[in-house]
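A.B. asks: test case, fold it:
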Amino acid sequence: MMKDRYAAFGFSVPKYAKHTCSFHNLCDKNTIRTWNRKRFFSLLVANKRTSLVARRVMDTTTSYVTLERIADLVICPNCKNSLVSENNRKLTCLCCRRIFFQDPSLGYLNLCIDNSSGYRPLQQELFKNPVTSFLYERGWRNNFQSMGYTLKEEVKLVTDYFHPKNPDVLVDLSCGTGYVTRKLAKTRKYSRIIGIDLSENMLKEAYRRMLLEDCDLFTLIRANVSCLPVKDNVVDALYCGAALHCWPKVQDGLAEMYRILKPDALVFATTFISNYSPAFSRCNAYRFFTKKELEWLFKSRGFRQVNVQILKSPSIMQFVQSAIIRCCK
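C.D. replies: The predicted structure follows:
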């Protein structure tokens, strides 16, 4: 209780404070004798200065999300026409005159047309939860580690696959909290990187981690995979990690992927597959594919050189395995 009262005034309880004393006797003579008065007020001032510095840092880091980087790549999600950047603060549609503002406190650009009915599939509701975004890099995403590889190994696989192409524009579709996005950005091999996700909380966590790691080399956009606000034939490489099984309509997402990619652009994706019948794969919130199904889904959308690699997993996880899909447009 005492800690909560101190927190309301913006400072923490000194370690040497007596637990028996209450907030109301802070200025009591006995308390002042017990504590060093100068030390007490220095703690108060120090905490206030820290909060001011933190706010200044947040103000300067808002320039990380630069709209000019992506103005020539994105389109209006409403009418599919070009957007123009104005003062690096907003994007305006030249056709429907709709304006998309950038909120510096959020760290991402919202180019998503929300579902007016309010209905969201269970897969989307789960990742909308702030608890999921908090736990995602703290263990959730490591489910793939028990199925064949770690996140660090996945980043290496992606960079090795994209290396011969030397892509200029790279998109991390369903980027989540942006772990792979940050690692790819730090390689400085790509001129522009865009992380796209539908979950606001995932993007907030991605922006928070971007600031912590001082990595300002990519842009975050909130959008739906079935209606990507990206121009046709502008993306050189696309990464989609641990996401296909979460999409409500995989065919629509793959069609959008194909549309935004340049000819011969590369795709690297990971997902779960099931060794059981297709009926099992649809009896839960996620969709567990089979190898043949993944090959058919990508080929039916026009992708070439589709290679689905099934990774070996421990015996305890034999009913579900991970798959890597490599292909090109």
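A.B. asks: switch to C-alpha atoms for all contacts and neighbour counts from now on
C.D. replies: Fine.
A.B. asks: I'd like to know which elements whichever strand or helix holds Ile324 is packed against.
C.D. replies: Element membership for Ile324 (DSSP states H and E) is strand 320-328. Using 3 or more Cα pairs under 8 Å, 6 or more residues apart in numbering; DSSP states H and E, the elements in contact with strand 320-328 are strand 261-274, strand 304-310.
A.B. asks: mean neighbour count, those: which tops it?
C.D. replies: strand 261-274 (a mean of 21; mean count of other Cα atoms under 10 Å).
A.B. asks: for the comparison step, fold the sequence that follows:
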Amino acid sequence: MRLLRLAFFTGHRRGEAAHRRRQGQEEATRGSHGGVQFQEIKTELNDASKTEVFACPVCYEPLIRKGPPGMNLPAIYRSGFKCSKCNKSFTSKDVFLDLTVTSGIKEYSELKPARTELFRSPLVSFLYERGWRQNFNRSGFPGRDEEFQSVAGGILVDVSCGSGLFSRKFASSGAYSSVIALDFSENMLRQCYDYIKQEETPMNTNLALVRADILRLPFASCSIDAIHAGAAIHCWPSPSNAIAEISRVLKPGGVFVATTFLSTPTNSGLFSIDALKPLRQIVGPVNSSYNFFIEGELEDLCRSCGLVNYSSKVQRSFIMFSRQKP
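C.D. replies: Below is the predicted model:
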């Protein structure tokens, strides 16, 4: 599989944020968010500083940040975010920044399809790296080291990151100006944080935990250098809308790398037969099965969303493919 390389994103701040300087470090006491403790980086605060990349999931306008600069867990934990247009506010509760449309809502509740809600379960989140993910090798998934594709430099978003199996590896590689571990599941993000603590990953590593909807990515258009989706597309409620969002936020030259399961008689039954695939439109909406594709469908879908330079690697029902934003 061809490795597509990106220009390194320097991440330098301009304008009014340029005068900030690190003043030292000290242990933080328990903050207003709860019992989480971080190694604090003292900075001058600027109430009107813009984040490098975050945007409002409602109107896609840039978010204004109040708090210490930096794309790391301590800095984001202590920051508040507000949309410059609709004034919707976002905070980092628990250990992740919630950038969903429903963030802060008190009365309204919304359920996703069963395959999405499954991964919000505390039990499934706990088991994901404790046996669940390891079973993928039966379908041809070669394992984390072989599935890991380093796209050098810039801002990388690991969408549907789960418990951070790949996010942590991306962050520890030191090859990126920022790594954003993004998932809709609150419990998966908490598991990711627990693994970070267990692995003694420095808290000031350029790694952020963000809750967001793959169908409404909270980033400005043309702002992301690379997007990774490991074993995720088959779980998305609308893969077409999700890949359209991925295309929107990628910079020109940006790369989308993904792995998923190909359609087989084992996981798709009769729907793996090309002639019967149209029946999925009738049966699909009334069941909770995953979306499995043949390779031609994935290539066609990416092409329809404006992504080019398709390449792939297939091993049994495992596929890794990449596409690029022209």
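A.B. asks: for the two chains, what TM-score is obtained?
C.D. replies: The TM-score (TM-score structural alignment, normalised by the length of structure 2) is 0.73; 257 aligned residues with a Cα RMSD of 2.6 Å.
A.B. asks: still on that earlier bit, out of the helices and strands packed on strand 320-328 of structure 1, which gets nearest to Ser85 of structure 1?
C.D. replies: Taking Cα to Cα, strand 261-274 is the member of those nearest to Ser85 of structure 1, at 22.7 Å.
A.B. asks: where exactly do the helices run in the stretch 101-250 of structure 1?
C.D. replies: 122-128, 130-135, 151-162, 179-186, 200-212, 250-260 (DSSP state H, counting those that start in this stretch).
A.B. asks: got JSON lines for these, with mean neighbour count too?
C.D. replies: As requested, the helices of the stretch 101-250 of structure 1 are exported to JSON lines (neighbours: other Cα atoms under 10 Å):
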{"stretch": "helix 122-128", "mean neighbour count": "16"}
{"stretch": "helix 130-135", "mean neighbour count": "16"}
{"stretch": "helix 151-162", "mean neighbour count": "16"}
{"stretch": "helix 179-186", "mean neighbour count": "20"}
{"stretch": "helix 200-212", "mean neighbour count": "21"}
{"stretch": "helix 250-260", "mean neighbour count": "20"}
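A.B. asks: Ser300 of structure 1: which of these is closest?
C.D. replies: The nearest among the helices of the stretch 101-250 of structure 1, by Cα to Cα, is helix 250-260 at 9.0 Å.
A.B. asks: could you tell me where the closest one falls in structure 2?
C.D. replies: Aligned using TM-score structural alignment, helix 250-260 of structure 1 spans residues 239-249 in structure 2.
A.B. asks: okay if I get the helices and strands packed on strand 320-328 of structure 1 as TSV plus distance to Ala242 of structure 1?
C.D. replies: Formatted as TSV, those follow (distance: least, Cα to Cα, whole Å):
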stretch	distance to Ala242 of structure 1
strand 261-274	5
strand 304-310	14
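A.B. asks: contacting residues for the aligned partner of Leu97 of structure 2 in structure 1?
C.D. replies: Using TM-score structural alignment, the partner of Leu97 of structure 2 in structure 1 is Leu109. Counting by Cα atoms under 8 Å, 6 or more residues apart in numbering, Leu109 of structure 1 makes contact with 100-103, 220-222.
A.B. asks: please list only the buried members of the residues you listed.
C.D. replies: 100-102, 220-222 (16 or more other Cα atoms under 10 Å).
A.B. asks: off-centre distance for the longest helix anywhere in structure 1?
C.D. replies: Using DSSP state H, we find that the single longest helix of structure 1 is helix 37-61. Put simply, helix 37-61 of structure 1 sits 30 Å off its chain's centre (Cα atoms, centre = their mean, to the nearest Å).
A.B. asks: what's downstream of that helix, the next helix or strand?
C.D. replies: strand 83-86.
A.B. asks: quick check: the helix or strand just after that following strand compared with structure 2, mean distance?
C.D. replies: Scanning forward in sequence from strand 83-86 of structure 1 by DSSP H and E, the next helix or strand is strand 90-93. Here the mean offset of strand 90-93 of structure 1 against structure 2 after fitting is 1.0 Å, by mean Cα distance after the TM-score superposition for structure 1.
A.B. asks: returning to what we had before: so which of the helices of the stretch 101-250 of structure 1 is nearest Val230 of structure 1?
C.D. replies: Nearest of the helices of the stretch 101-250 of structure 1 (Cα to Cα): helix 250-260, 6.3 Å.
A.B. asks: can you tell me which residue in structure 1 aligns to Ala258 of structure 2?
C.D. replies: Alignment note (TM-score structural alignment): Ala258 of structure 2 maps to Ala269 of structure 1.
A.B. asks: and its match, how far is that from Leu67 of structure 1?
C.D. replies: As judged by Cα to Cα, to the nearest Å, Ala269 of structure 1 and Leu67 of structure 1 stand 27 Å apart.
A.B. asks: you'd agree Arg120 of structure 2 is up against Glu186?
C.D. replies: Yes: Arg120 of structure 2 lies in contact with Glu186 (Cα atoms under 8 Å); the separation is 6.4 Å.
A.B. asks: which of the buried ones among the contacts of Leu109 of structure 1 sits closest to Val74 of structure 1?
C.D. replies: Nearest member of these to Val74 of structure 1, counting by Cα to Cα, is Ile221, at 9.9 Å.
A.B. asks: residue contacts, that closest one?
C.D. replies: Taking Cα under 8 Å, 6+ apart, we find Ile221 of structure 1 in contact with 108-111, 194-197, 203.
A.B. asks: which one (most neighbours) among the residues you listed?
C.D. replies: Neighbour tally across the contacts of Ile221 of structure 1 (other Cα atoms under 10 Å): the maximum, 29 neighbours, falls on Ile196.
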